[in-house]
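K.L.:
What follows is a predicted protein model with its sequence.
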Amino acid sequence: MQKTLGALALATATVLALSGCSSAAGEAADDGRVHVVASTNVYGQLASEIGGERVEVTSVIASPEKDPHSYEATARDRLAVQKADLVIENGGGYDAFMTELLEGSDAAVITAVDHSHAYADAEKAHDQAEEGAAHEHDGHEHDGAGHEGHSHLEGANEHVWFDPHTVAHVVEQIAGELTELDPDGAQAYSAAAAELTDEINGIESELDALHARLEGTPVFITEPLPGLLAAAAGLDDVAPDGFASAVEEGNEVAPAILLESLSLFEGDAAVRAVLVTTQTGGSETSRIEDAAAEDGIPVVSFSELLEADQSYAEWMRAAISDLAAALA
């Protein structure tokens, strides 16, 4: 009932917003640009870099202070999505608020997790485990809409923007969708996407070099966010099962798991660095950070969103640089 009332309130507020801003919306629709809405500024920046002045990009979440996992959409967000020609979401339950915003939208939709090999492998493993059961689980449906059937999948890491290979495919699809919507800009979109892809390939090469040097290095990851980046760098996450998932979901870490985690920092610590997320955390995460500080073990922070005026490539290189410096 609470969810239904919330949806009704959002719909009512949206009607009011539309009636109060009809002339402004009409002007925006006639400005000749392709209107793109991204769930976060990570995908918004990619669209801006590829589209240039031919696109107008709105990122639903642009502040690093906000947590996309728990974000509640507004009437303004819904209005932006309903006006959009192209919508870019992460999927995988990360930006679940997009599902409701996309209801009734005619926009083309790009879902980043659709391009992740790691996420696809997790889906396949889940499907095999559920073989013979009814195939109505949200994580199983692939009807091409992109925004349906992408709830959180147990055991999968939905933070796929930290996998450059996935992002390269997203860049390719953004350029393709923009070309479909604006054929006159095809050459500009293709050139910008090619330049961005070259940067992403360079990032992959940096991670390959780290992997060769750091393969098997033990680190403690307090939340799943940097997991794909750490794996690409060859790092071994030694955090006990259940710690990161509990923190991400806002639950208490089981006492036995917390004690096992803290024991990794006793004596000759078996941890070279602790990887944390700026948007989430709690008392258990703080205890891990304190234990690391006592042992002189570096703590590396990762953000889910870009800073203002920061490109995706700059952001990723900074994250890789911080990781490499901590493990030098």
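P.N.:
Now that the structure is in, tell me what you want to look at. Numbers count the residues shown, from 1 in each chain.
K.L.:
use CA for all of it now, contacts and neighbours both
P.N.:
OK.
K.L.:
Can you show me the strands along the chain?
P.N.:
Applying DSSP state E to the chain gives strands spanning 34-40, 55-61, 86-89, 108-111, 218-221, 236-237, 273-277, 299-302.
K.L.:
Just list what the fourth one packs against, helices and strands only.
P.N.:
When you say that, I think you mean strand 108-111. Other helices and strands packing on strand 108-111, by 3 or more C-alpha pairs under 8 Å, 6 or more residues apart in numbering; DSSP states H and E, are strand 86-89, helix 164-181.
K.L.:
which stretch among these comes nearest Asp208?
P.N.:
When the helices and strands packed on strand 108-111 are compared by C-alpha to C-alpha, helix 164-181 sits nearest Asp208, at 11.4 Å.
K.L.:
would you list the strands of the chain in JSON lines and tack on mean neighbour count and distance to Glu204?
P.N.:
Output for those, formatted as JSON lines (neighbours: other C-alpha atoms under 10 Å; distance: least, C-alpha to C-alpha, whole Å):
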{"stretch": "strand 34-40", "mean neighbour count": "25", "distance to Glu204": "22"}
{"stretch": "strand 55-61", "mean neighbour count": "22", "distance to Glu204": "26"}
{"stretch": "strand 86-89", "mean neighbour count": "26", "distance to Glu204": "23"}
{"stretch": "strand 108-111", "mean neighbour count": "21", "distance to Glu204": "21"}
{"stretch": "strand 218-221", "mean neighbour count": "23", "distance to Glu204": "20"}
{"stretch": "strand 236-237", "mean neighbour count": "20", "distance to Glu204": "18"}
{"stretch": "strand 273-277", "mean neighbour count": "23", "distance to Glu204": "20"}
{"stretch": "strand 299-302", "mean neighbour count": "19", "distance to Glu204": "18"}
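K.L.:
Got another one to weigh against that:
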Amino acid sequence: MVSITGDKVEKVYDGQLSSVTYETKISDSDYKESDFKFIGAAKTITKTDAGIYDLILENQFINQNDNFDVTFNISNGQLVIKKRSVTLTSASAEKAYDGTALTKDGVNISVPTATTGFVLGEGIAPKMTGTQTEVGSSDNTFTFEPTLATKLDNYDLTTEYGTLTVLPSVNVQKTDSDWTPLSGGKFKLSKWDGSNWVAVEGVSELAITDVSGVNIPVGLKAGIYRLEETAAPNGYIVLDKALHFTVTETKSDSGQSSFAVALSDETGTPATFDRAKLLGGGSNYSNRIQIANQSGKALPHTGGQGTMVYILSGLAMMGLAILVTYVQKHNRERSDFS
């Protein structure tokens, strides 16, 4: 009996040639390999690219020695070259709305190992297509072309998109009681962290230097915010209460975000105010909050520095009055004596 056993080789694509052939075993030592003949297409398969390649051996051998009654026991060979796994991941980015498109270059390619990643000298050339202008988020999409030495059929490519996020940007504008814009005024912005009102990173004092107001210089993530007026325009009274607003984020089924800004109370419950309005966006901000001031001068708060000034002034006037009275009385007494 003659046994013909084809090689079975399985590997991951590595850019190198791989081959399969067969092994022969003869049970009768008098019978030689020269006594039979291969009549198939190929005794060996040599391949580089990913795929499944069968070496057909069955019914491909015939006996050429009539002195032997030969039985052939044959199994086919096979070469399996699996595709390499590669993950392509685009970068993420975010910014405050400013009316211009947000883009972000960069595609990270998974680090090569023995069985993953691009083979040395092979790869892709990406082209970024992702863009986000309006408030919200979207995938940082990209396309790609293989480099000259690369056959994409040798790879199992997984594409993962980063996220481009444009956050709401808010303009704070001062007005008079008739909603006519004013120049001047200062505000302090803080955010509720669940326990305390804390400063917003990247935001210091908000000073309004012209009638167009001032843009909060950072994009606002979801949360409850507080605006406290620390100085009013000249001739107007500083607000005695803080103004609150909320930014809410909603996720779609695809995982993308949308944002909404609303006036609220300090708990985040939507509210309306006589002296505040929420308006739509402008060329470089997504929302505007108008805050109206009443004309006049504020009286000092009880216990404040103004109170001390009034007390000291009153005491000084009382002391002066006593002194004047004493001098007048003394002069009269001198007059009577003379």
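P.N.:
Okay, I see it. Remember, it's a predicted structure, so these values are computed and weren't measured experimentally.
K.L.:
Any idea what the TM-score comes out to?
P.N.:
Once superposed, the chains reach a TM-score of 0.22 (TM-score structural alignment, normalised by the length of the first structure), with 122 aligned residues with a C-alpha RMSD of 6.6 Å.
K.L.:
hmm, back to that, closest to Glu248 of the first structure out of the strands of the first structure?
P.N.:
The nearest among the strands of the first structure, by C-alpha to C-alpha, is strand 273-277 at 9.5 Å.
K.L.:
Now do the closest one: which elements does it pack against?
P.N.:
strand 218-221, helix 283-294, strand 299-302.
K.L.:
So for Pro164 of the first structure, which of those sits nearest?
P.N.:
Nearest to Pro164 of the first structure among those is strand 299-302 (15.7 Å), distances taken as C-alpha to C-alpha.
K.L.:
Contacts for the closest one next, please.
P.N.:
Residues from elsewhere that reach strand 299-302 of the first structure (C-alpha atoms under 8 Å, 6 or more residues apart in numbering): 225-226, 273-278, 289, 292-293, 319, 322-323, 326.
K.L.:
Show me which of those is closest to Ser19 of the first structure.
P.N.:
Once C-alpha to C-alpha is applied, the member of the contacts of strand 299-302 of the first structure that ends up nearest Ser19 of the first structure is Thr278, at 38.6 Å.
K.L.:
With distance to Ser23 of the first structure added, can I get the strands of the first structure in TSV?
P.N.:
Shown next, in TSV, are the strands of the first structure (distance: least, C-alpha to C-alpha, whole Å):
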stretch	distance to Ser23 of the first structure
strand 34-40	17
strand 55-61	18
strand 86-89	21
strand 108-111	24
strand 218-221	49
strand 236-237	53
strand 273-277	42
strand 299-302	41
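K.L.:
circling back: what is the nearest of the contacts of strand 299-302 of the first structure to Gly51 of the first structure?
P.N.:
Comparing these against Gly51 of the first structure with C-alpha to C-alpha places Ala319 closest, at 25.2 Å.
K.L.:
since we're on that closest one, how many residues are nearby?
P.N.:
Ala319 of the first structure: 19 surrounding residues under other C-alpha atoms under 10 Å.
K.L.:
Nearest residue to it in space, please, no chain neighbours.
P.N.:
In this structure, Ala319 of the first structure finds its nearest non-sequential neighbour in Phe302, 6.9 Å apart by C-alpha to C-alpha, 6 or more residues apart in numbering.
K.L.:
Now do that neighbour against Met316 of the first structure, distance only.
P.N.:
Applying C-alpha to C-alpha, to the nearest Å, the value for Phe302 of the first structure to Met316 of the first structure is 10 Å.
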